[in-house]
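Novice: Just need the structure, nothing else, for what follows:
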Amino acid sequence: MVNRQPLIAGNWKLNGSRSSVVALAKAVAAGVTSPVVEVLICPTSVHLADVLGVVGNSPVHLGAQNCSDAISGAFTGEVSAEMLVEFGCEYVILGHSERRAMFHEDSALVAAKCLTVQKAGLTPILCVGETLEQREAGQVEEVIAGQLDALLDAGGVDSFRQLVVAYEPVWAIGTGKTASPEEAQAVHALIRERISSHDAAIGEALRVLYGGSVKADNAASLFSQADIDGGLIGGAALDAASFLAICEAAASTVGSSAA
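Specialist: Purely as a prediction, here's the structure:
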């Protein structure tokens, strides 16, 4: 069995001022003590330089919330993968449900972005997930498979070597609702099986995060599941104490997940 290092990624979304993000980054960097958990924070693009100045020499990794599929050119308002590399980013969140819903990004575009950022040496965090309507209609497997297959078709299973998948049930994002540990585990297992059917080693090594209203009081029960390798944290990531408690919960479950 592959030993997958837990990853706790904070998605700060469209929040913060220069002073507040620096303070938050300092608090997170000062509180990260366990080497068994990888900790990542993703501020807005305009705050990357300020946050890099804080975490550049710390154990905390830096990521971006989005990226263009274009390398350069007449794409007003876009940010390229190469630009993110210059600002110390290692990861990029792609295909978040908010991008898919509000900005009409389809799975083909998300797949193209994944391949572009990988060429720049960055690791995509590919977000997948179903709406409440799709879950109630029994379409969870169909929806998740379609989102994964877009990248499999575009880049083959090798594109999942340098990649993290985040399962975010859309109905549980920012609502306070959370999939039960068993419900989340079932979808995480589905994701791993989908990739493993193409390459068992890649599927086993793939880190799959849960991203649906993770909080300090439910983190340990989620992270103790066999196929949940950490979390993509939204609201709780804006409070250093809550975020660090989630990181500690992840550390406490290392080696204790069900086989």
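Novice: Only C-alpha atoms from now on, for both contacts and neighbour counts.
Specialist: Fine.
Novice: Could you find the closest non-adjacent residue to G176?
Specialist: Among residues not flanking G176 along the chain, S213 sits closest, at 5.7 Å (CA to CA, 6 or more residues apart in numbering).
Novice: which strands and helices sit next to the helix or strand hosting V117?
Specialist: Assigned by DSSP states H and E, V117 belongs to helix 107-119. On a contact count with 3 or more CA pairs under 8 Å, 6 or more residues apart in numbering; DSSP states H and E, helix 107-119 meets strand 91-94, strand 123-128, helix 140-155.
Novice: Report the angle between that helix and strand 123-128.
Specialist: Put simply, helix 107-119 runs at 160 degrees to strand 123-128, going by axes from the mean of the first three to the mean of the last three CA atoms, to 10 degrees.
Novice: Can you name the residues in contact with helix 107-119?
Specialist: Here helix 107-119 makes contact (CA atoms under 8 Å, 6 or more residues apart in numbering) with 67-71, 81, 92, 94-95, 123-124, 126, 146-147, 150-151, 154-155, 159, 162.
Novice: structure for this one too, so we can compare:
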Amino acid sequence: MTRQFFVGGNFKMNPITRKDKLALVKVLNDAELDPAVEVVVSPPALYLIPLAESIRKDIKIAAQNCYFKDSGAFTGEISPAQLVDAQIPYVILGHSERRTLFHETSEEVAQKTSAALAKGLSIILCIGETLHEREAGETGKVCQSQLKAVVDVLKKAIGGDSSYPKIVIAYEPVWAIGTGKVATPQQAQEAHADIRSFLSKAVSSAVADSTRIIYGGSVNGGNCKELSTLPDVDGFLVGGASLKPEFVQIVNSKKQ
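Specialist: All right, here's what the predicted structure looks like:
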């Protein structure tokens, strides 16, 4: 099955100023981007609506997080319903920084995923192991456990398997995020193939074949081309490099 290549840019808590944001938007608006690639960028919440209004229409916008309630006394949170109302189509959930720094459990990520899907949002669902877990040979076990929480929730949700086309799975080894260390092509392919195998057994072979599994972890202009050729790598979730002109090179990695 041919899966559309996907490149996401996670700006995290950047850019710092509006001037920085405008400069970044200009680079993206002026760039020649591969039209075959789905491109999604994720700014801080403060910039979601201004970015959606100023960036070219073939680039989609994602929130970096959301809560599982539609409204209420939840200071500092954004609801799926609010994102839909603001015409923000995507949300990143389960990012390692949310799991490690803010102690979100896989069950909480699954609850958020179900709530976001119920409102019609598309999800960039992040999973991945720490360095300790990698060295202990637990990569597959960790990724499967994080995914199983979502699979179990969706089995009970309205829509069930029909929700999976709206989920992009981002494999992000925690030890490679922001460190300059990158999983070798062999490590990335093995992890992605294992995730696809798990989906085939836990959900269905059709879902496994059609679900996009992207890689994140110090992706840059220098390593994107080789990674993009791997059979089970369907794109990237880019951190720091998404704030630089080389993000365009990453988006275009399949046609270089």
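Novice: mean shift between the helix holding V117 of structure 1 and structure 2?
Specialist: Its aligned residues in structure 2 lie a mean 0.6 Å from helix 107-119 of structure 1 after superposition (mean CA distance after the TM-score superposition for structure 1).
Novice: where do the strands sit along structure 1?
Specialist: Along structure 1, the segments classed as strands by DSSP state E run 7-11, 38-42, 61-64, 91-94, 123-128, 164-167, 207-210, 230-233.
Novice: Name the residues of the fifth one that come out as buried.
Specialist: When burial is assessed from 16 or more other CA atoms under 10 Å, strand 123-128 of structure 1 yields the following buried residues: T123, P124, I125, L126, C127, V128.
Novice: and if you look at the second one?
Specialist: The neighbour-count criterion (16+ other CA under 10 Å) identifies E38, V39, L40, I41, C42 as the buried residues of strand 38-42 of structure 1.
Novice: what do you get for stretch 95-103 of structure 1?
Specialist: Buried residues in stretch 95-103 of structure 1 (16+ other CA under 10 Å): G95, H96, S97, R99, R100.
Novice: Tell me how far the first one lies from Q118 of structure 1.
Specialist: To tie it back to what came earlier, the one meant is G95 of structure 1. Distance, G95 of structure 1 to Q118 of structure 1, using CA to CA, to the nearest Å: 15 Å.
Novice: now the third one
Specialist: Computed as CA to CA, the S97 of structure 1 to Q118 of structure 1 distance reads 21 Å.
Novice: Kindly report the same for the second one.
Specialist: Separation of H96 of structure 1 from Q118 of structure 1 (CA to CA) stands at 17 Å.
Novice: and if you look at the fourth one?
Specialist: Distance check for R99 of structure 1 against Q118 of structure 1: by CA to CA, it reads 19 Å.
Novice: before we move on, the earlier item: now which of the contacts of helix 107-119 of structure 1 would you call buried?
Specialist: When these are checked for burial by 16+ other CA under 10 Å, the buried set is 67-71, 81, 92, 94-95, 123-124, 126, 147, 150-151, 159, 162.
Novice: what's the closest of the buried residues of strand 38-42 of structure 1 to Q185 of structure 1?
Specialist: Q185 of structure 1 has its nearest neighbour among those in E38, at 20.6 Å by CA to CA.
Novice: how near is the nearest residue to S197 of structure 1 once chain neighbours are set aside to D153 of structure 1?
Specialist: Closest residue in space to S197 of structure 1, ignoring its immediate chain neighbours: G203 at 7.8 Å, by CA to CA, 6+ apart. To D153 of structure 1, G203 of structure 1 is 16 Å away according to CA to CA.
Novice: Between the two, point out the one with more neighbours.
Specialist: Using other CA atoms under 10 Å as the criterion, G203 of structure 1 and D153 rank with G203 on top: 21 against 12.
Novice: mind checking what the more buried one lines up with in structure 2?
Specialist: Per TM-score structural alignment, the equivalent position to G203 of structure 1 in structure 2 is A208.
Novice: Hmm, S200 and that match touching each other?
Specialist: Yes. Contact criterion CA atoms under 8 Å: A208 of structure 2 and S200 qualify, at 4.9 Å.
Novice: Distance to S242 of structure 1 for the strands of structure 1 - can I get that in CSV?
Specialist: Compiled in CSV, these are given as follows (distance: least, CA to CA, whole Å):
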stretch, distance to S242 of structure 1
strand 7-11, 11
strand 38-42, 13
strand 61-64, 18
strand 91-94, 21
strand 123-128, 22
strand 164-167, 20
strand 207-210, 16
strand 230-233, 10
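Novice: Nearest to A27 of structure 1, out of these?
Specialist: Closest of the strands of structure 1 to A27 of structure 1 is strand 38-42, at 11.9 Å (criterion: CA to CA).
Novice: Report the mean deviation for that closest one after fitting onto structure 2.
Specialist: Taking mean CA distance after the TM-score superposition for structure 1, the mean distance separating strand 38-42 of structure 1 from the aligned residues in structure 2 is 0.7 Å.
Novice: Apart from its neighbours in sequence, what residue is nearest H47 of structure 1?
Specialist: Using CA to CA, 6+ apart, the closest residue to H47 of structure 1 is R18 (6.5 Å).
Novice: How about E193 of structure 1?
Specialist: G203 is the one closest to E193 of structure 1 (CA to CA, 6+ apart), at 6.9 Å.
Novice: Might you report the residue contacts of that neighbour?
Specialist: R192, E193, R194, I195, S196, S197.
Novice: close enough to count as contact, the fifth one and L206?
Specialist: Looking back up the chat, that one is S196 of structure 1. No. With contact defined as CA under 8 Å, S196 of structure 1 and L206 do not form a contacting pair (9.2 Å).
Novice: all helices of structure 2, in order?
Specialist: For structure 2, the helices defined by DSSP state H occupy 18-30, 48-54, 80-85, 96-101, 106-118, 131-135, 139-156, 185-202, 205-210, 224-228, 246-251.
Novice: Turn the ones you listed into JSON lines, columns for distance to V238 of structure 2.
Specialist: Below are those laid out as JSON lines (distance: least, CA to CA, whole Å):
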{"stretch": "helix 18-30", "distance to V238 of structure 2": "14"}
{"stretch": "helix 48-54", "distance to V238 of structure 2": "18"}
{"stretch": "helix 80-85", "distance to V238 of structure 2": "22"}
{"stretch": "helix 96-101", "distance to V238 of structure 2": "13"}
{"stretch": "helix 106-118", "distance to V238 of structure 2": "20"}
{"stretch": "helix 131-135", "distance to V238 of structure 2": "19"}
{"stretch": "helix 139-156", "distance to V238 of structure 2": "19"}
{"stretch": "helix 185-202", "distance to V238 of structure 2": "15"}
{"stretch": "helix 205-210", "distance to V238 of structure 2": "22"}
{"stretch": "helix 224-228", "distance to V238 of structure 2": "10"}
{"stretch": "helix 246-251", "distance to V238 of structure 2": "8"}
